[in-house]
Structures are given as C-alpha cells and as structure tokens.
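*Asks:* sequence first, then the predicted structure, then my questions.
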Amino acid sequence: MTDLDRLLDFAERSRLPEGGFGYLGDDGRLLPGRPVETWIVARMTHVFGLATLLGRPGADDLTRHGVLALTEGPLRDAEHGGWRSSTDDDTKAAYVHAFAMLAGSTAATAGVDGGAALLDEAVAVWQARFWDDDAGLAVEEWDRSWTTCADYRGINANMHGVEASLAAADALAGTERSARLRTQALRTTERAYAWARERDWRLPEHFSAEWEPLTEYNRDRPADPFRPFGVTVGHQFEWARLALHLRATAADPPEWLLADAIALFDAAAARGWAADGHDGFPYTLDWEDRPVVPARMHWVLCEAVAAATVLAAVTGEQRFRDLAERWRDHGEAAFLDPTTGNWRHELTPTGDVGTGTWIGQPDAYHLVQMLLLYRRRVRGSVAAALR
C-alpha cells in the first residue's frame, strides 16, 4: 500500500537549493535542464503545507522554502505583478495563478511565515486580472505586461480556480473576501455544470473568448498535458468532488450540487472505466465516448478515488465506498512504484510505463490529496479538513 510518509520523503527530493521545487524523474532525481515551473513550485508548497498541518517534522521549512520562491524568487514578476509560468516563460496563466493562490491558502492555514502575504497577493491578482465578473469565470492567460489577453478560454484553469477560491475562503474565514470567493466559486461551478448537463454529462474543456465550446480544439494534439481534445474523464471526477466541497461551505446549499455531482461522477465512471477493454480510465474520450488517448494517467485514477471517497462520506452510500476501494486497489497494483513510493504517472492500457504525455514522477499533489481525504469530514478544502 502507498505510504504517505514515504511519498513525502520522495517529494522532498524536489527541493531546489536555489529556491522552489523541481521536476523529478522516475528515479527520484531532479531532471536536469528543465526550467523552474511555477505550477510545480506552487503545488509542492501546498503539499508540504498539508504535511505541516499533519505535524510532519521539517514540513514547515519546506513550505517556507516554497513561499519564499513564490514571493521573492524570479518566478514572481516584481515589475508587472503576478507570476511567470516558468523561468523561461513570461506568460501569465490562470492555471499557474490558481495554484499560487492554493499554495498561499494552505501555507496561511498552516501558520507558515509568509503564507498570509502570499495569499493576499495571489487573491488580489486573481481578482484584478483573471476574474471576469460578467461571465462568472476566469480568463485564461495574459502576456507579461497584462496588455494582451488570449482569446482562448479553458475549463481546466477555472476548475483549479474553484479549488483555490474555496481554499482561500477557508483561510480567510469570516471576512468579506471569503464570502466573495465562495460566491465566485459557486458561479463558476454553475457554468461548468450547465455545459455538462447540456451534453448528457460530457463536459467541454475548451472555449472561445465568448465562451462558446470549441469541441474540435486540439484534435491534432489529443495528448496535450493541459489542453487535450475531447472529454477528460479525470476532470469530471474533480468537478464532482469540488461541487461537494463547495456544498460543505454553504449553510443552505442548492440541491443540484449533490444531485449533479452524482450524475457527473456516474457518467465518468460508466463511460470511462475499461472503455477500451482494459481495466482503468483512458485519459480522454471523444464525444461518442470512444477512447482517444488510451494512456492511463495516475492523476485520473487518484481523482476517481477521491471523488468516490467524498461521495461516500456525503451520502453514506456503500456503492461509492466499494468503487473507491476497487479503484484504489487497482492503483496500488498497477501504478505504485516500489522503488520511489510514488505512483507512476503514465501507463499504457496494458500496464507498461508510458511517456506519451508525461515523463518522470513530478507530481505528489493528486496522490497526497487522495490519501488525505480518506475518512475525513468534507470541508471546503483539504487544509480545512486537516485543521
């Protein structure tokens, strides 16, 4: 079975002496020649913030290391504000800024020095640059000087914006900003679920500047790690879980949050599992539910287990517990790397290590959250559940 302490031991190897965290290969060593990527730094800061809340020795120092990288290092644009996507990419992306907000939220909740300041700055940039109040959604990306906004709009960045907004709202509980962030998270979730409902629980990922679905987007690049073509099964599981975290924050939550979360979850489970005849969830399906990219991604299975776990906690239904256990057992058998203690990030349908979308094992975020959600009460954020 996956051991959380051993997984965190592995994750600690990502620490860069010059600041932040780097990309780990299959052997647990930093891959040479890669830029420092803000999404990795922010995710790992969040992970070590969660470990701090668990009382893990040394985790607060690692969290502080990440906070410093995001507040004083070269990833932060001191001239124009916000965060570069990486040390060799000046794009200001909503996806990256959502994770900066999540990192600040968890560090602040854990009481780590500098976390509250990082959170304040990340929320301010999100509100000023990314949040589109007319749409109830976030725009996707800007150039470095915030002069040109890309026409593309994406649901992936908005999904992580909901996650980060709920975490920030928990960290800022009792303030006007907290209430606003939860309202915004609900508005974005409403929009996403409306699009999924219109297509019999198939969620579009890509949109025009006017928020018209682009259902053919990246058909020629279907294995893109962040903008794949078609229906992304793992994101449907994430949206199902996030609706329940959102529901947990409301005194009188709308009934559709639970009903629609179940519908979206059930569609992803029924259409995704073994869609090509092999156990596991393909990365993507087309609009007729046929596998497009059959590779198995560790994060997709982690989100399936996490969503089933949260649904079991909220509903008390045994079928969700059974699915969580069945899928977790599959993950332990197929994905667990006994050498590193992490899960291999990509497999072929027959279980061999794949590299079509991901190389190495850079990410502890999905697996750590999956482990920490087990047998815990559902809150707006994982950090709030630990606190």
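*Replies:* Yep, that arrived. Residues are numbered from 1 along each chain as shown.
*Asks:* from here on, just use CA atoms for contacts and neighbour counts.
*Replies:* Noted.
*Asks:* please compute how far the longest helix anywhere in the chain lies from its chain's middle.
*Replies:* As assigned by DSSP state H, the longest helix anywhere in the chain is helix 176-198. Relative to the centre of its chain, helix 176-198 is centred 16 Å away, using CA atoms, centre = their mean, to the nearest Å.
*Asks:* another structure for you, compare them:
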Amino acid sequence: MAEQASPEAKYQLGTPENKQFLDEQRESLMAFGHRFPSPGGSSYWLGDDGTPWTDRNRETWITCRMTHVYSLGVLVGHPGAAELVDAGLKGLRGELHDDANGGWYPAVTPTGDYTPDKQAYAHAFVLLAASSATLIGRPGAQELLDDAEEIFLKYFWDAHEGLSVDTWNTEFTELDPYRGLNANMHSVEAFLAVADVTGDEGWRDRAGRIIAHVTKWASENEWRIPEHFTSDWKPALEFNRDKPDDQFKPYGATPGHGIEWARLITQYALSAKIDEAEKQRLVDIAEHLFARAVADGWNADGAPGIVYTTDWEGKPVVHDRMHWTLAEAINTSSTLARVTGKDVYLNWYSTFLQYLDANVIDHKNGSWFHQLDCENKLMTTVWPGKSDLYHATQSMMIPLRDPSLSISVATKEG
C-alpha cells in the first residue's frame, strides 16, 4: 500500500482542485505539441521544448497519437485542435500510406524514403486515431477508419487464435514468426474505441478474446505478464535478455504494461455484455495485475518511481522511469478507485500525482520528461526529447471520465 500523508487537495481524486490541476496540465500538454505536423502531415518527433527534430523519422504511430490527442482537444475546445487533426489525417491518408500494397509504412525518413515492414502496433494506432477523428466528424476520417478496419482484419487479426499477429513485410507476403503483447494491448485499446465510436460490437468481442488469453497467461505467471511469444504463442521468457532496455520489446516483465492491461481489462469488463460474476472476476484480475506491478515496480530501488522492467522474480532489470508508465499508473489507480471504492487506489493516485508534479512535469519547457534514471534525473538513452503527448494527455483526462468508455467517447459524453 502506498504511504499517504494528507496530500494537497489538487492530488486527491474527486476534488475541484484536482480537476483544475488535471485540466491545466492537459491544456499545457496540448499547447506544447502544436508544431508536430510536417508539410505532408506526418508527425515530427518533438524535442525538449517542443521544437521539431526534423532529422528523425516521422513515425506513423506518433502521427496517429497526435491525431488522437488533438481529436480529444476538439472535444474540450482546445484552440487550433481541428486544424492539427486535419494535418495528421493528411499524413495518414497521404505520405504514410502504402498505396501499392495497402496499409501504412512504419515511418517516412527525412529524405522521403520509407522504413520497411507493416506493424500491428502502428496499425492499431491508425484505428485509434481514425476512430477519434471520425467521432468529431473531420473530413476523410471515416474513409481512413474504413481502410484501417479492412486492413487490420485482413492481415493482423488472427480469428482462429483470437490474437493479433505482429509484423509483416512491406508487401504483406511474409509474416514474421515473432508474436507480442504490446501490439495486442494497443489492439485492445483500439478495438474498444472502434466499438464505442461505430457501435460495431464485433470489435469489443475481439478485445475480449485477447483479454482471455492475457488473463490466463498472467494468472499462470504470478501476475507478471509474458510479453514475447513464438509463432505458436508459447511464451519466450528469455527474449531480448541481451537488450533489456529495448524501446518496444524489452526483456522480462514490464510493470507499466501490467498496470495498463489492468485498466483496459476493467474498461472491457464494464462495457461488455457479460454477467456480473464475470465482470467481477475480471475486475479482480485487474486488481491483481495492478498490485503485482506496483509491488515489483514502485520504489523498488530506494527511490520513488516505477522501474521499467523486472525479471520473472520481480527483481528490477532496467531501473529507468518512463513517463508512460506513470501516466498509466494515474489512469489505472483512478479507474480502480472509482470501480472498487477502495481507499488504497485513492492513495496510490495521490502518490502518483505528487511524484508527477515533483519529478516528471517539465515546469520550465513544458510536457513531461520521458525518461528518468533511478535517482529521477533526466536520461535520453531510450526516449530522447518528448516524442508525443498521448500517454500524458490521456492521464490528465481519464480520471475525470466514465471508465467504461474509450476516452474519446467518454469526453464527448462529458
């Protein structure tokens, strides 16, 4: 349980001061990212003060995230948000789209070339961005969503297994044998969003099938979720032991993903057409996942913050604190506080917000520091600059809204 000593009201869920703090931080984040669009619409990687780093690849997943964030911006009345959504849509329907083979390139390079392969991770974010932009009625968004749904179901969704495969070659002719849960986690997020926006419950059912696998794997592994798998979905627990801080495929358990899965499982439980017993079973699982992640990850080395990864016994491997992990901890603690009514989650929420304000928000240049070391000093080895706003912005919005709904629809409904 988190230590808690009369936090300031702005860190306490449900207070007017907390709402004001979250809203102010949300607006600050959205103001930071206005310079993301390149002339073609794809997103620049943003530097420490929001200056575009034009010498880096312009990633599809970042473009999607920014399109999604500024769709949320439209819903909360952020000035200039609609034009920024339109810029992102231009990139996703234009230079990032593979007109010859279908789908989306991972990135466009500074020289105008394309990086190879087709990634489920990036395509899940296309679904998310397109659904959010469709919800606010931006031109071209529905066509983008239709295209993204068709491509995902054709190439990435394995209906037999009930899971998403990971990576194809550019031409969609060769499927990589690697299977992973990072892409499946973002598939769940995207599927729930598409279901909420379109009313097509088939997407929610697909999310439920993925969740059924994940909850089983987690329960068999002391609630530390295996991340990497073979082509026949056998856990590869030693994968990337020699590259423990890999940006997307790190070795071991990732406490931040356990926390993120806990919220997504709760969202599914609250929104799916399932009986009360099954709903409670899933919420119980979410509580187990959260408890395991914070027990392993929080203050694991004598300093506050959540470590990036642990081994399969819960011992920290990469001690760095990533900003997205904290964002998901804010989301999930608030969600479980609302759903369960337990004080432990209110306490964690306050603890996370105090840590955020003291260590992670860049009060000088804006946005959040993306990577800190074990002493909470800035690092840039995995996440230099401030690439996008997605995790941080959502964490300033989700605590104020209906946990059964995807954030875009929850925001629209107030």
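*Replies:* Noted; the coordinates are in hand. Keep in mind that this is a model prediction, so the values were computed, not measured.
*Asks:* buried residues of the longest helix of structure 1, list them for me.
*Replies:* Using 16 or more other CA atoms under 10 Å as the test for burial, helix 176-198 of structure 1 gives 177-179, 181-190, 192-193, 195-196.
*Asks:* stretch 117-136 of structure 1 corresponds to what range in structure 2?
*Replies:* With TM-score structural alignment applied, stretch 117-136 of structure 1 matches the range 143-162 in structure 2.
*Asks:* endpoints of that stretch, how far apart?
*Replies:* Terminal residues of stretch 143-162 of structure 2 lie 26 Å apart, using CA to CA, to the nearest Å.
*Asks:* what's it in contact with?
*Replies:* Where contact means CA atoms under 8 Å, 6 or more residues apart in numbering, the residues beyond stretch 143-162 of structure 2 that reach it are 92-93, 102-103, 120, 123-124, 126-127, 130-131, 134, 163-166, 172, 206, 209-210.
*Asks:* which PyMOL command selects the buried ones in those residues?
*Replies:* To isolate in PyMOL the members of these that are buried, counting by 16+ other CA under 10 Å, one can use:
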select buried, resi 92+93+102+103+120+123+124+126+127+130+131+134+163+164+165+166+206+209+210
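*Asks:* run a quick neighbour tally on the closest residue to Thr170 of structure 2 other than its chain neighbours.
*Replies:* Nearest residue to Thr170 of structure 2, sequence neighbours excluded (CA to CA, 6 or more residues apart in numbering): Asp117, at 4.1 Å. By other CA atoms under 10 Å, the residues close to Asp117 of structure 2 number 19.
*Asks:* and for the counterpart of Glu332 of structure 1 in structure 2, the neighbour number?
*Replies:* In structure 2, Glu332 of structure 1 lines up with Asp357, judged by TM-score structural alignment. A count of neighbours around Asp357 of structure 2, defined by other CA under 10 Å, yields 14.
*Asks:* now the angle between helix 202-219 and the helix ranked longest in structure 2, please.
*Replies:* Criterion DSSP H: the longest helix present in structure 2 is helix 276-297. Calculated by axes from the mean of the first three to the mean of the last three CA atoms, to 10 degrees, helix 276-297 of structure 2 forms an angle of 50 degrees with helix 202-219.
*Asks:* now do the contacts for Leu282 of structure 2.
*Replies:* 265-266, 269.
*Asks:* possible to save the residues you listed as CSV with secondary structure, distance to Ile330 of structure 2 and neighbour count?
*Replies:* Below are those laid out as CSV (DSSP: H, G, I helix; E, B strand; the rest coil; distance: CA to CA, whole Å; neighbours: other CA atoms under 10 Å):
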residue, secondary structure, distance to Ile330 of structure 2, neighbour count
Ile265, helix, 16, 26
Thr266, helix, 14, 24
Ala269, helix, 19, 22
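*Asks:* for Val318 of structure 2, state which of the residues you listed is nearest.
*Replies:* Val318 of structure 2 lies nearest to Ile265 out of those, by CA to CA, at 25.9 Å.
*Asks:* pretty sure the closest one sits against Arg209.
*Replies:* No. Counting by CA atoms under 8 Å, Ile265 of structure 2 stays clear of Arg209, with 11.2 Å between them.
*Asks:* could you list the buried residues of the longest helix of structure 2?
*Replies:* Result for helix 276-297 of structure 2 [16+ other CA under 10 Å]: buried residues 279, 282-297.
*Asks:* also stretch 140-156 of structure 2?
*Replies:* Neighbour-count burial for stretch 140-156 of structure 2 [16+ other CA under 10 Å]: 141-142, 144-145, 147-149, 151-152, 155-156.
*Asks:* just give me the residue right at the centre of structure 1.
*Replies:* Centroid check for structure 1 by CA atoms, centre = their mean gives His160 as the closest residue, at 5.4 Å.
*Asks:* quick one: the alignment partner in structure 2 of it from Val74 of structure 2, how far?
*Replies:* Matched by TM-score structural alignment, His160 of structure 1 corresponds to His186 in structure 2. Applying CA to CA, the value for His186 of structure 2 to Val74 of structure 2 is 23 Å.
*Asks:* show me where structure 2 has its helices.
*Replies:* Under DSSP H, structure 2 gives helices at 16-32, 60-75, 81-93, 120-135, 141-151, 181-198, 202-219, 255-271, 276-297, 323-340, 343-355, 390-395, 407-412.
*Asks:* select, out of those helices, the one closest to Lys315 of structure 2.
*Replies:* Evaluated with CA to CA, those place helix 276-297 nearest to Lys315 of structure 2, the distance being 7.0 Å.
*Asks:* quick check: angle from that closest one to helix 255-271?
*Replies:* Using the same axes, to 10 degrees: helix 276-297 of structure 2 against helix 255-271 is 170 degrees.
*Asks:* could you check the angle helix 276-297 of structure 2 makes with helix 323-340?
*Replies:* Using the same axes, to 10 degrees: helix 276-297 of structure 2 against helix 323-340 is 140 degrees.
*Asks:* any idea how far the residue of structure 1 most remote from its centre is from Ser145 of structure 1?
*Replies:* Farthest-out residue of structure 1 from its mean C-alpha position, per CA atoms, centre = their mean: Glu79, at 28.2 Å. From Glu79 of structure 1 over to Ser145 of structure 1 the distance is 9 Å, taken as CA to CA.
*Asks:* likewise Ala383 of structure 1?
*Replies:* Taking CA to CA, one finds Ala383 of structure 1 at 33 Å from Ser145 of structure 1.
*Asks:* which of the two has more neighbours?
*Replies:* Ala383 (28 against 14).
*Asks:* residues contacting that one?
*Replies:* Taking CA under 8 Å, 6+ apart as the test, what Ala383 of structure 1 contacts is 50, 53, 106, 109-110, 167.
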